[in-house]
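S.K.: What follows is a predicted protein model with its sequence.
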Amino acid sequence: MTDTASYDATRSRQAPTQEHKQVPGVKHLIAVASGKGGVGKSTTATNLALALTQQGARVGMLDADLYGPSQPRMLGLEGTPESPDGKTLEPMVRHGIQTMSIGFLVDEASPVIWRGPMITQALTKLVYGTNWDDLDYLIVDMPPGTGDIHLTMAQKIPVTGAVIVTTPQDVALLDARKGLKMFEKVNVPVLGIIENMSTHICSHCGHEEHIFGEGGARKMAREANSELLGELPLDIRIRLGADAGVPVCLSDPGGELARAYGHIAAELIKKVEAASSVMAHSNAERAMPEIVME
């Protein structure tokens, strides 16, 4: 071992594989992720889930950001899930979305101070211990970064694919690329990239301005041989809807913002169908990455 220990993220030895146990009541799990916080990942996940329901799908929301759950507020949900047998939990339902979050089980103002093994156990319990009811899509709102929760999702849970949310800003794109590479290394298909806060149009004069840069996600998708699923504007109505628990896809279902989310949902459905077809013709199991210290 050298004097300086370094994490070699480029080396990934194949460890013994394990079977990904199917989640009862769920056809497809879609991880919505970002390399860093503050890019609107959770808001995008919420409106994407609603856009999928508006296209006729049965949709659930798993709030996997255990340190900072936000889906209860964004979907306007309060209370504690029922447990019919003392072992499993019934998802909370509003706006047609079946939702489970650690936010239902802890006080909103109380921080979750858990180490990795506890986080892994809690996530697995939320996934497999929830009585999901015949879902076409379970949207998983991931925490920012590339930590324990991401590896647990990749190693233990059958994720159909991941969607990366980023802004056009160079700093955000740096971290988004890391998130994309992480999913590639653990053999989770990246279904596409969503550029959030792509542009801002002044509500008074109509002037359009690319506050965080222009074309960054499109370039990233091209370099990664992925696809840009869509671009979303920086619009105060998106924030107001999320804070009020009535997302913009509900408050203005015929508006341009809802149409933008609807377009992304339609593209995502196509990508999921394509990914599922590939998976159906392959019996290869995902290899679990091993951390190599040098």
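M.R.: That came through fine.

S.K.: When you work out contacts or count neighbours from here on, use the C-alpha atoms and nothing else.
M.R.: OK.

S.K.: Quick check: which element contains Ile69?
M.R.: No Ile there; residue 69 is Pro. Per DSSP states H and E: Pro69 is located in neither a helix nor a strand.

S.K.: contacting residues for the closest residue in space to it that isn't next to it in sequence?
M.R.: Leaving aside its chain neighbours, Pro69 sits nearest to Gly103 (5.6 Å; criterion: C-alpha to C-alpha, 6 or more residues apart in numbering). Listed by C-alpha atoms under 8 Å, 6 or more residues apart in numbering, the contact partners of Gly103 are Leu66, Pro69, Ser70, Gln71, Pro72.

S.K.: I'd like the distance between the third one and Lys156.
M.R.: So that's Ser70. 24 Å (C-alpha to C-alpha, to the nearest Å).

S.K.: likewise the last one?
M.R.: Going from Pro72 to Lys156 by C-alpha to C-alpha gives 25 Å.

S.K.: can you pull the contacts of Leu173?
M.R.: Leu173 sits next to Gly35, Thr166, Thr167, Gly216, Ala217, Met220 when contact means C-alpha under 8 Å, 6+ apart.

S.K.: Comparison target, given below:
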Amino acid sequence: MSECTHDCSTCAQNCGERQEPQSLLKQPNPKSSIKKVIGIVSGKGGVGKSLVTAMMAVLLHRRGYRTGVLDADITGPSIPKAFGVHGRAMMQDQCVLPCASKTGIDVMSVNLMLENETDPVVWRGPIIANMVTQFWTDVLWKDIDFLFVDMPPGTGDVPLTVFQSIPLDGILVVTSPQELVSMIVAKAVTMANMMHVPILGVVENMSYVKCPSCGEKIPVFGESHIEEATKKYGLKVLAHGPLDPQIAFKIDKGCAEDVDAPWLDPAADEVEALLKK
């Protein structure tokens, strides 16, 4: 506990008697209804975190659940483009309404708040972190079974804000098959443990390219080190995703809902099981 600079005996907050750390969790919009919140994290950028976020929302939606995506990657928002969602979010009864994809997945991103979606977000950390919090407190997430939070890479201000402000039911760690993976996983695990958020498992993206002629899986980034990296922390490897130009093409065209990603089914199973606990 930090030292006070005043007479605690006259303090209305009784800070001299306070022993437990105060929770920084924010309440969602009073009109929201959200059953489970899942964070998608990575220790570095460029590993396909937003792809995994989008596909998890799609897979659970196909299973009959109502899903949404909160795009917390404020300076690198890509979720609206992946779903082909454009335009601006609307206000209703002092609430911000998320935009809906063509199949009914709710999406909220800073791109949907800007006058032009290509405008850069040149904001300082506290403003960015406050925007993420507002996506939780001011946006009306109606009847959502699973809300997926696409978090920015690393362990800086915004990931910390998400961990502290939004009650996450679990996180998925996305990584790549390079040797650096052990350090990346370690950083994500350490942060999750510090914030007392359970890790559901690890998704390794870009694990291989499938030969179009013979179907052989070619590890273009070298042999995977994911098993040894996760074993140390007792984590499950839930998926090995391919480096597939067709997936990238569909995402770039805003057709995430047309992508087949059976390799993510075990991760979807793990998330779905949260509703049964």
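M.R.: The structure has been received and is ready for your questions. Worth saying up front: this structure is predicted, and the values here are computed from it rather than measured.

S.K.: quick one: TM-score?
M.R.: The TM-score (TM-score structural alignment, normalised by the length of the second structure) is 0.86; 254 aligned residues with a C-alpha RMSD of 1.8 Å.

S.K.: ok so, going back, quick one: which of the contacts of Gly103 of the first structure is nearest Leu257 of the first structure?
M.R.: Gln71 (19.6 Å; C-alpha to C-alpha).

S.K.: about what we covered before: out of the contacts of Gly103 of the first structure, which ones does the second structure keep as well?
M.R.: Here is what carries over to the second structure from these, by both residues aligned by TM-score structural alignment, their matches' C-alpha atoms under 8 Å: Pro69, Pro72.

S.K.: Among Ser70 and Lys156 of the first structure, which residue is more densely surrounded?
M.R.: Ser70 (22 against 17; other C-alpha atoms under 10 Å).

S.K.: Now do the contacts for that one.
M.R.: Ser70 of the first structure sits next to Ser42, Asp63, Gly103 when contact means C-alpha under 8 Å, 6+ apart.

S.K.: Okay, it and Asp243 of the first structure: tell me how far apart.
M.R.: Applying C-alpha to C-alpha, the value for Ser70 of the first structure to Asp243 of the first structure is 10 Å.

S.K.: Likewise for Ala64 of the first structure?
M.R.: In terms of C-alpha to C-alpha, Ala64 of the first structure sits 19 Å off from Asp243 of the first structure.

S.K.: More neighbours: these two, which one.
M.R.: Ala64 (29 against 16).

S.K.: can you tell me which residue in the second structure aligns to that one?
M.R.: Superposed on the second structure with TM-score structural alignment, Ala64 of the first structure falls opposite Ala72.

S.K.: contacting residues for its match?
M.R.: Neighbouring residues of Ala72 of the second structure by C-alpha under 8 Å, 6+ apart: Ser109, Val132, Val149, Asp150, Met151, Pro152, Val158.

S.K.: before we move on, what about Phe83 of the second structure?
M.R.: Contact analysis of Phe83 of the second structure by C-alpha under 8 Å, 6+ apart lists Ala54, Ser101, Lys102, Ile251, Gly254, Cys255, Ala256, Glu257.

S.K.: Out of these, which end up buried?
M.R.: Neighbour counting over the contacts of Phe83 of the second structure (16 or more other C-alpha atoms under 10 Å) leaves Ala54, Ser101, Ile251, Gly254, Cys255, Ala256, Glu257 as the buried ones.

S.K.: and of the residues you listed, the nearest to Val203 of the second structure?
M.R.: Proximity of those to Val203 of the second structure (C-alpha to C-alpha) peaks at Ala54, which lies at 13.6 Å.

S.K.: Now which residue in the first structure aligns to that closest one?
M.R.: Looks like Ala54 of the second structure aligns to Thr46 there (TM-score structural alignment).

S.K.: again, but for His225 of the second structure
M.R.: So, by TM-score structural alignment, His225 of the second structure is matched to Gly216.

S.K.: for the residue nearest to its match when sequence neighbours are not counted, what are its contacts?
M.R.: Here the nearest residue to Gly216 of the first structure in space, its sequence neighbours aside, is Pro168; by C-alpha to C-alpha, 6+ apart that works out to 4.5 Å. Contact partners of Pro168 of the first structure, counting by C-alpha under 8 Å, 6+ apart, are Glu195, Asn196, Met197, Ser198, Phe212, Gly213, Glu214, Gly215, Gly216, Ala217.

S.K.: 10 Å instead, please
M.R.: Pro168 of the first structure is in contact with 39, 194-199, 210-220, 231, counting by C-alpha atoms under 10 Å, 6 or more residues apart in numbering.
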